[in-house]
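K.L.:
no sequence on hand, only this structure:
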């Protein structure tokens, strides 16, 4: 059986929810398809993560986000977006994976692991958290290597190497050290990242300076072995005893999925999808982008706070196309 919808929204994160709210206001027959849990990317964030933004900048559709902290944490964000979705009885299918999107004439045909759909408008709000940027070194496939960090307890009393110098790397290093882990950071650049939260940056720099956390700057992993890691440093090759490797080097959107649909990724260096910045419509008529996916490989360009307006831009354009 083929189900027909006016609008299909792929991705049930904050921006996908914002798009659903705009569709609901207009009484459209819409549906959100999310391959995981509601706000799946936020759910997979570290348990103790604190946002850089204040709560009002994470609000969607002027629905108040009340936090007991100056900066809200992961659990507060999950509660907020869950309440927004449930109190507005939004139409969401969770754990439904979109496998293909094809356009024939004026209709998009969408296949998932459960159903077949047809629709005239598709909004892609899929984010970029599902595909890690790999180190591409021997041993990266070992069980002790992970590209995601959830909590510090499993690494207590273990020798842990953390690759990267971004917010996620710094948060993990500090938490694991405070839970009794022996932390070494491998940093490709000459310093801790400039985008690291301003209230955290002095903490990690002090821990490195006092020697509580070791850091190798201008360094890279050459090979990961079962009980050690080989790194290249300005002083030469070093072998470091090791139990676990957290390669927190960032993530990227599913560019192959966009390419298969037909989205123009001709911006060679950063693979930024082609779209109209006023309407968010791509080179494919009726197919829109919303949220961080608009940045391609520039994953630090778009956040919840500066992309939540995409929902209104898109729906405004869909409304005008309906009037023609």
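P.N.:
Great, that's in hand. Note that the structure is a prediction, hence the values are computed from the model and not measured.

K.L.:
use CA for all of it now, contacts and neighbours both
P.N.:
Fine.

K.L.:
residue 223 - that's part of a helix, no?
P.N.:
No. With DSSP: H, G, I helix; E, B strand; the rest coil as the criterion, residue 223 is strand rather than part of a helix.

K.L.:
give me the neighbour count for it.
P.N.:
Counted with other C-alpha atoms under 10 Å, the neighbours of residue 223 add up to 17.

K.L.:
and residue 203, by the same measure?
P.N.:
When neighbours are defined as other C-alpha under 10 Å, residue 203 has 13 of them.

K.L.:
how far away is it from residue 174?
P.N.:
Remark: distance between residue 203 and residue 174 (C-alpha to C-alpha, to the nearest Å) = 8 Å.

K.L.:
what sits closest to the residue nearest in space to the middle of the chain if chain neighbours are left out?
P.N.:
The central residue of the chain, meaning the one whose C-alpha is nearest the mean C-alpha position (C-alpha atoms, centre = their mean), is residue 129 at 3.3 Å. Here the nearest residue to residue 129 in space, its sequence neighbours aside, is residue 251; by C-alpha to C-alpha, 6 or more residues apart in numbering that works out to 5.5 Å.

K.L.:
contacting residues around that neighbour?
P.N.:
128, 129, 130, 131, 132, 133, 299 (C-alpha atoms under 8 Å, 6 or more residues apart in numbering).

K.L.:
again with residue 153
P.N.:
Listed by C-alpha under 8 Å, 6+ apart, the contact set of residue 153 reads 176, 179.

K.L.:
the stretch 51-200 of the chain: strands as residue ranges?
P.N.:
92-94, 98-104, 107-112, 116-124, 131-132, 145-146, 159-163, 182-186 (DSSP state E, counting those that start in this stretch).

K.L.:
show residues contacting the fourth one.
P.N.:
It refers to strand 116-124. With C-alpha under 8 Å, 6+ apart, strand 116-124 has contacts from 1-11, 106-111, 286-290, 318.

K.L.:
and here is the other one:
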């Protein structure tokens, strides 16, 4: 069984930042992820543009140079891969964590699909993109329904229903429309979401106004069939012809893992975990949280640019406990 000072669950940008800080503190560590490097970013739409500037996405003091005012998904994936190479981060990819337990001696035992580990400390930095929020309606399990939009070309000349009021839904509606899809946008509330990117909002509003994208507000999809979708609207029930449903209904962190570990939550509705905002340590000694998982169901509270500091907070606290001489984490040349 391999033993480490710290085991980091999640190889996203914040998990990588934690690995860099662990190396700086002179700690032994490993980063485990059930998917690819920065798996959530890999699963983003191919042409997605970040809301943040490249400088605000930087980790480890490595400059993120982009030719655009706002970097895109492909640039970000390349940047974080280069960061992982430069710091020679200790990665175990495509290795899913199955169980985490704590012995009476205070050591964590972690069992994955490939290995078994012991660690003095655990950092959970799993993000939220792996668990979609389901509509829980008949037909949602059909192959034509997806909660992960990737490339608009697939939907060329098809009848497409997009569900969602925020950036993912708006981007899917606009991009598929521009590839020739007949797009119907279904939004539960009375208007577009408040987080829609400011440079995209006028585009979708104008497409809706001119009728290029049909939009139903205060509405919801109630059933999906092979050739149609039923929509409950203020004007009554509507049945539209349909080939594909892109359900951009949001995602949530894996709360079950935290609850099984014994991490307390503020309340069952929000699922906001209880942690020390200075050290990021939970009620379970030696177990830390980093990144979007700290916000519970409010997945808009924490993101890369404002949670990068979590890595520094965590390893300042762990370093003080272990009291091991720090070393300089130099990039690999």
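P.N.:
Ah, there it is. All of these numbers come straight from a predicted model, not from anything done at the bench.

K.L.:
TM-score them against each other, please.
P.N.:
Comparing the chains after superposition, counting by TM-score structural alignment, normalised by the length of structure 1, produces a TM-score of 0.98; 323 aligned residues with a C-alpha RMSD of 0.9 Å.

K.L.:
related to what we said a few turns ago, distance of the aligned partner of the residue nearest to residue 129 of structure 1 in structure 2 relative to residue 120 of structure 2?
P.N.:
With TM-score structural alignment as the criterion, the equivalent of residue 251 of structure 1 in structure 2 is residue 251. Distance from residue 251 of structure 2 to residue 120 of structure 2, counting by C-alpha to C-alpha: 30 Å.

K.L.:
now swap in residue 172 of structure 2 and tell me
P.N.:
Separation of residue 172 of structure 2 from residue 120 of structure 2 (C-alpha to C-alpha): 43 Å.

K.L.:
these two: which has the busier surroundings?
P.N.:
Relative neighbour count places residue 172 above the other of residue 172 of structure 2 and residue 120, with 28 against 21, counting by other C-alpha under 10 Å.

K.L.:
leaving out chain neighbours, which residue sits closest to residue 88 of structure 1?
P.N.:
Nearest non-adjacent residue to residue 88 of structure 1 (C-alpha to C-alpha, 6+ apart): residue 21, at 7.8 Å.

K.L.:
go ahead and confirm the one you found touches residue 90.
P.N.:
Yes. The criterion here is C-alpha atoms under 8 Å, and residue 21 of structure 1 meets it with residue 90 at 7.3 Å.

K.L.:
which one's more surrounded, the two?
P.N.:
Neighbours were counted for residue 21 of structure 1 and for residue 90 using other C-alpha under 10 Å; residue 21 has more, 23 against 17.

K.L.:
mind checking the SS state of that one?
P.N.:
At residue 21 of structure 1 the chain is in helix, as set by three-state DSSP.

K.L.:
what is the equivalent residue in structure 2 for residue 312 of structure 1?
P.N.:
Aligned against structure 2 - with TM-score structural alignment as the criterion - residue 312 of structure 1 pairs with residue 312.

K.L.:
surely that match and residue 18 touch.
P.N.:
Yes. Contact between residue 312 of structure 2 and residue 18 holds when scored by C-alpha under 8 Å: they sit 7.5 Å apart.

K.L.:
out of the two, which sits in the more crowded spot?
P.N.:
For residue 312 of structure 2 versus residue 18, the count of surrounding residues by other C-alpha under 10 Å is larger for residue 18: 32 against 17.

K.L.:
let me see the contact set for the more buried one.
P.N.:
Applying C-alpha under 8 Å, 6+ apart, we find residue 18 of structure 2 in contact with 8, 311, 312, 314, 315.

K.L.:
tell me the contacts of residue 17 of structure 1?
P.N.:
For residue 17 of structure 1, counting by C-alpha under 8 Å, 6+ apart, the contacting residues are 32, 81, 85.

K.L.:
ok, the first one touching residue 6?
P.N.:
No. Between residue 32 of structure 1 and residue 6 there is no contact, the gap being 11.5 Å when judged by C-alpha under 8 Å.

K.L.:
between these two, who's got more neighbours?
P.N.:
Using other C-alpha under 10 Å, the more surrounded residue of residue 32 of structure 1 and residue 6 is residue 32, with 25 against 14.

K.L.:
helix/strand/coil for the more buried one?
P.N.:
Using three-state DSSP, the secondary structure recorded for residue 32 of structure 1 is strand.

K.L.:
quick one: map it onto structure 2.
P.N.:
Aligned against structure 2 by TM-score structural alignment, residue 32 of structure 1 finds its counterpart in residue 31.

K.L.:
quick one: contacts for its match?
P.N.:
With contact set as C-alpha under 8 Å, 6+ apart, residue 31 of structure 2 has these partners: 7, 8, 9, 10, 11, 15, 16, 19, 89, 90, 91, 92.

K.L.:
what about the fifth one, how many neighbours?
P.N.:
Residue 11 of structure 2 has 31 neighbouring residues, counting by other C-alpha under 10 Å.

K.L.:
likewise the last one?
P.N.:
By other C-alpha under 10 Å, 20 other residues sit near residue 92 of structure 2.

K.L.:
now swap in the second one and tell me
P.N.:
Residue 8 of structure 2 has 26 neighbouring residues, counting by other C-alpha under 10 Å.

K.L.:
that one and residue 18 of structure 2: what is the separation?
P.N.:
Relative to residue 18 of structure 2, residue 8 of structure 2 is positioned 7 Å away (criterion: C-alpha to C-alpha).

K.L.:
trace the residue nearest to residue 88 of structure 1 over to structure 2, please.
P.N.:
Under the alignment defined by TM-score structural alignment, residue 21 of structure 1 is paired with residue 20 of structure 2.
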